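> Got a predicted structure here, sequence first:
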Amino acid sequence: MTPLIGRLVDRRARLRWLHLIIGGALLMPYYLVGTVVVGLYAPDANPFTSLPAQFAAFAHALPMAAVTALLPLARPLSVSAARALCGLAPDRPLADGPGVSRQARARSAAWFTLHVGLGGVISGMTLALVPFAVCVMGLPFFAALRDSPALERSPLLDHTWVLALAPPAGAAMLLALAGCAAAAGALLANRAPVLLGPTPDDRLAAAERRAAELAVRNRLARELHDSVGHALSAVTLQAGAARRVLDSDPEFARQALTAIEETTRRTVGELDAVLGLLRQGADGSDDLAGPGLDALGGLLARCGVPVRYATDGDPGTVPGPVSAEAYRIVQEGLSNALRHGVPGSPVRLRVGVGPRELTLVLDSALSPRPPAARPGGGRGLTGIAERALLLGGATEAGPRDDGVWRLAARLPLHAPAKEPR
C-alpha cells in the first residue's frame, strides 16, 4: 500500500495534477460563456447550484474550447506545458512548431479539449472534496464542525463509531482524489504523443529539412574537394619538382616556388568563397558563385599538365550555375590526370556548347601503374556525378581500349520546367 500511495503523491504525480489544475483554469472562460448560454434557454436553472445546469454549461464549454484550439499556435503552447508537466518518456517525442496542416490542428484541438475537460473535472473535485474531507477528518476533534448548519445536527454524529471512522473516511476521500488525478494525468501523458506528436506532414517536412541540410554539406564537401584538393595536388607536384632540381636548376625551382605562392594565394580566396556556404543559412543569400568557364584559361595555364583545349560554340553563353559546375568538373578531371596520369603526357579537353546542353570531354593517358591509394580519397568522381545530377545531366568515366582515360559530362543548359501541381 505504501508504494502505491507514494506513486500517487510523488513529484511526477504532483506535476500532472498541476497540469490538470491549469486545464481547469483554462476551461473557466468557456464555462462562464456556457452558463450564459444555458441561462438563455433555462432561465430558472442556476448553474452555480444546479448540478444539471453545471453539466450543461460544461457540455457547451468543451466545443468552444475545441474551436479556439484550432489556431496554429495552440499546439506549441500545449506541447510546452505537456513537456514540462506530463512526465513523458524520452522515447515519445512531441512535435515542434505550430500546427499548420489540418490534421495537426485537429489533433491539437482534440488534445486541448481533453486537457481542459479532464482538468475541469479534477479541478472541481479538488475544490470541493479537499475542504469537505478535511472537515470530515476534524469532526471528532471540533464540536463546532458537528454543530454546523451544513450537517443539520445529524443524529449519526451522536454515535461514537461514526466519529471514530470520520478521520480514515476523510483520508480515503483524499486518497481517492489523488487516485483520480493520477489516472487522469496518466491518460493525458499516454495521449500526448498521439495528439501532440509529429504528423506525417511534420515528418515529411523534417525529412525535407534534413535533406536540404545534407545537400548543403555535400555541396560544401564537393567545393572543398575540387578547389582546395586541386590546388594541393598542384602544389605537391610543384614542390616535388622544385626539390629535385633545387641544386641543378635554381631558376626552375624559383619559378616553381612562385607558382606555389600564386596557387596558395588564389586557393585562400576560393576557400573563403566556399566557406560562404556556411553563412547562407544565416542571411538567406548564396554568395558562392564560383568561377565559370570564362576562367578556364587561367585554370589550364596553371594546372601543372599540358592541355590541348578545343571548343565548339561559345562558352560565354552558358548560364552561370551550369558554367560554375562545368568549371569544377574540369578542375577535378585535371586533378585526376595530374595524380594518376602519365607525367608530362598532354590532356585533351573539348568543350561543346549546343542549343540545349553543354558537353565536356577530357582525355588523359592511362598510366600503366595502378594509382596509389590515398587515405580518405576516391570521392572525386562521385562529386562530379553529383554535380551533373543536380543539373539534370550525367557523367561517364573510365578507361578506353586505346589506353586513354576519358571523363565525359553532359549538362543541360536550362533546368527542365516543373509540372504544375
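Now that the structure is in, tell me what you want to look at.

> use CA for all of it now, contacts and neighbours both
Noted.

> now the most centrally placed residue in the chain: how far from Val37?
Nearest to the mean C-alpha position of the chain, counting by CA atoms, centre = their mean, stands Ala206 at 4.8 Å. Counting by CA to CA, to the nearest Å, the separation of Ala206 from Val37 is 44 Å.

> if I look at the nearest residue to Asp294 once chain neighbours are set aside, how far off is Arg348?
Closest residue to Asp294 apart from its sequence neighbours, by CA to CA, 6 or more residues apart in numbering: Gly316 at 6.5 Å. For Gly316, the distance to Arg348 (CA to CA) stands at 20 Å.

> what about versus this one:
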Amino acid sequence: MALLGRRARLRWVHLILGGALFMPYWLVGTVVVGLLTGEGSMFGGSLTVQFGAYAVGLPLAALSSLFPLTRPMSVAAVRALCGVAGDRLADEPARGRSAKARTSGWFTLHLGIGALVSGATLALPPFAVTVMALPFSEALQKSELTSFWGLDRPWLQWAALPAGLLMLLALAAVAAGAGAFLARQAPRLLGPSPADRLAAAERRAAELAVRNRLARELHDSVGHALSAVSLQASAARRVLDADVEFVREALAAIEETTRRTVGELDSVLGLLREGEDDGELPGPRLDALDALVRGAGRHVELTVTGALDRVPDAVSREAYRIVQEGLTNAARYAGGERMTARLALTDDELEIIMENPLPARAPVVRPDGGRGLRGVAERARLLGGTSEVGRVAGVWRLAVSLPLGTASEPKGAAGVERENARGERGTSGRARSTVDARTKAPGSEPSVGKGGSR
C-alpha cells in the first residue's frame, strides 16, 4: 500500500526528525510568547501560545540554518530517507547568497512541516484508538468524552469505529503527501548551484588529470623497459655463441634497465597509495639520459648540443620521457636498425629530433591506435611546445620543441593537466600536434598511417 509502503514510512520518519529538530526552537518560542501573553504554562497553554511559539520558532530555525553544515546534514537525511537521487543534491556547504537562501528555505520548510506532522503523529493515534474503542467500553460511554462530543446515542458510538479508522488513514495520507512534497522540493532547494556544478566539474577534471598523468608515467617507464629488455634479450639470444662480449653488455643493460624501472614504478605506485598533490611527479631527468641510451643497446646514436643542466626541471623531466618514448618506438618498429637521437639546446628552447629507418613491412596497427605518441603530444602541449611525427625522406621522424621560458612551464602539473582532461578541443598558439594523422609533415605522408600506429 502506497500510504504505508517503505518509502512512505521513511519519509514519515524524515518528517518526525524535522519535528524533533524543531523542538528547541518551539521551546524558545513558548518562553517568548508566554512573557508576552502572561501565560506561564509551557505545555498546557492555550492554542494561541502553542501556535504563537510555532510562529516564533520558524524564523529562529531559518536563521540557524546559515551554519555551513546545515546543507550537508540535510542532504544526507534526504538521501537516506526521502529516496532522492544523490546526483541531484549538493554535498558541499552552501556558498553564496542564493545557495544559502535555498538551504534556509529547505531547513525551515522541513522543520515547519515536520513539527505539524510530528504533533499530529503524537496526538491523533491515541485519540483515534480511543474513539474506535467507544462502542466496546462502558467506561468510555459514560465518560466526559461521550458527552462532550455528543456521542451518547448508540448509532453514533458505532459510527465512531470507522471514524477513528479514517482518522488514522487521513494521518497516513497527510504524512505521505507531506513527505512526497518535500522530496519534490529537495532537488530545487538542496540541489547544486552553477558554482557547485563548476566546482564538481573541476574536481572530476583534476581526478581525471591525475589518472592520465599516472597512466602516462606507467606507459612510458614500464613500456620502455619491457621493449628495451625484449630487444636486448632477443639480440643476445641470436649471438649467444658468436659474441660473448655483446651478450655480457646486453645482460648488463637489461639489469640496469630493470633496476631503474623498478625505482620509477615504486615512485608512481607510492603516489597511488598516498594520494596525489598538485606538485610534480617524481622521475628521472636528462642527467639520466646516458643510462637510458645504454639500456636501449648499441644501435642508438645520441648527440647532445649544449649544456643540459641549464634545462629547467619540469622541461628536463618531460624531455626525458619524450626521448624514452622515441626509443621505445624505435625498439618496437625499427627492427634493430640504427637510430639517431639529437638534442639541441638554445637560449630559449630545447629541440629533440629522433629518426629511425622505416621497417620493410608495415607493422601491425594496434586497435586503440597506441598511446605513446599521444603522450608525447600532451607533454609538449603542457610545456607550450610543439610535436611533429611522421615520415620524412624515408625515415620515421619525431621532432619536439620545448620552450625553456618560465612562462611556458607547467603550473604544477595538475593545473594544466585539467585542460587535457576536459578534452583536446584543438590547439592554439605554439601548442600543436601532428599525431592525429590530419596534418602532414613537410613532404611526408600522414603521421599515423602506413608507418603503423605507435
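Sure thing, it's come through. From a predicted model like this one, the values you see are computed outputs, not experimental measurements.

> And the TM-score between them?
The TM-score (TM-score structural alignment, normalised by the length of structure 1) is 0.86; 408 aligned residues with a CA RMSD of 2.8 Å.

> ok, so what distance separates the residue nearest to Asp294 of structure 1 from Leu175 of structure 1?
Counting by CA to CA - Gly316 of structure 1 and Leu175 of structure 1 are separated by 84 Å.

> between these two, which one's more packed in?
The neighbour comparison of Gly316 of structure 1 against Leu175 (other CA atoms under 10 Å) goes to Leu175, with 15 against 12.

> Let me know how buried Ala205 of structure 1 is, in neighbour terms.
With other CA under 10 Å as criterion, Ala205 of structure 1 counts 12.

> Tell me the residue in structure 2 aligned with it.
Aligned against structure 2 by TM-score structural alignment, Ala205 of structure 1 finds its counterpart in Ala199.

> farthest residue from the center of structure 1?
Note on structure 1: the largest C-alpha distance from the chain mean falls to Asp158, namely 68.9 Å (CA atoms, centre = their mean).

> And that residue? What does it align with in structure 2?
So Asp158 of structure 1 corresponds to Asp152, using TM-score structural alignment.

> Its match contacts Thr146, doesn't it?
Yes - applying CA atoms under 8 Å as the test, Asp152 of structure 2 and Thr146 come out as touching, 5.8 Å apart.

> Now do the helices in structure 2.
For structure 2, helices defined by DSSP state H occupy the ranges 6-37, 47-64, 70-81, 97-133, 138-141, 144-149, 154-190, 194-238, 244-274, 289-296, 313-333, 372-382, 414-421.

> picking up where we left off before, what's the match for the residue nearest to Asp294 of structure 1 in structure 2?
Using TM-score structural alignment, Gly316 of structure 1 sits opposite Asp309 in structure 2.

> Gly96 of structure 2 versus its match, what's the distance?
In terms of CA to CA, Asp309 of structure 2 sits 49 Å off from Gly96 of structure 2.

> before we move on, what about Gly179 of structure 2?
28 Å.

> of the two, who's got more company?
Neighbour count, other CA under 10 Å: between Gly179 of structure 2 and Gly96, Gly179 has more, with 27 against 10.

> Name the nearest residue to that one, ignoring sequence neighbours.
Distance criterion CA to CA, 6+ apart; nearest residue to Gly179 of structure 2, sequence neighbours excluded, is Arg11 at 5.0 Å.

> contacting residues for the one you found?
Leu81, Cys82, Ala175, Ala176, Gly179, Ala180 (CA atoms under 8 Å, 6 or more residues apart in numbering).

> ok, now with 10 Å
The neighbours of Arg11 of structure 2, taking CA atoms under 10 Å, 6 or more residues apart in numbering as the test, are 5, 17, 77-78, 80-83, 175-180, 182-183.

> now for it: what does it line up with in structure 1?
In structure 1, Arg11 of structure 2 lands on Arg16 (TM-score structural alignment).
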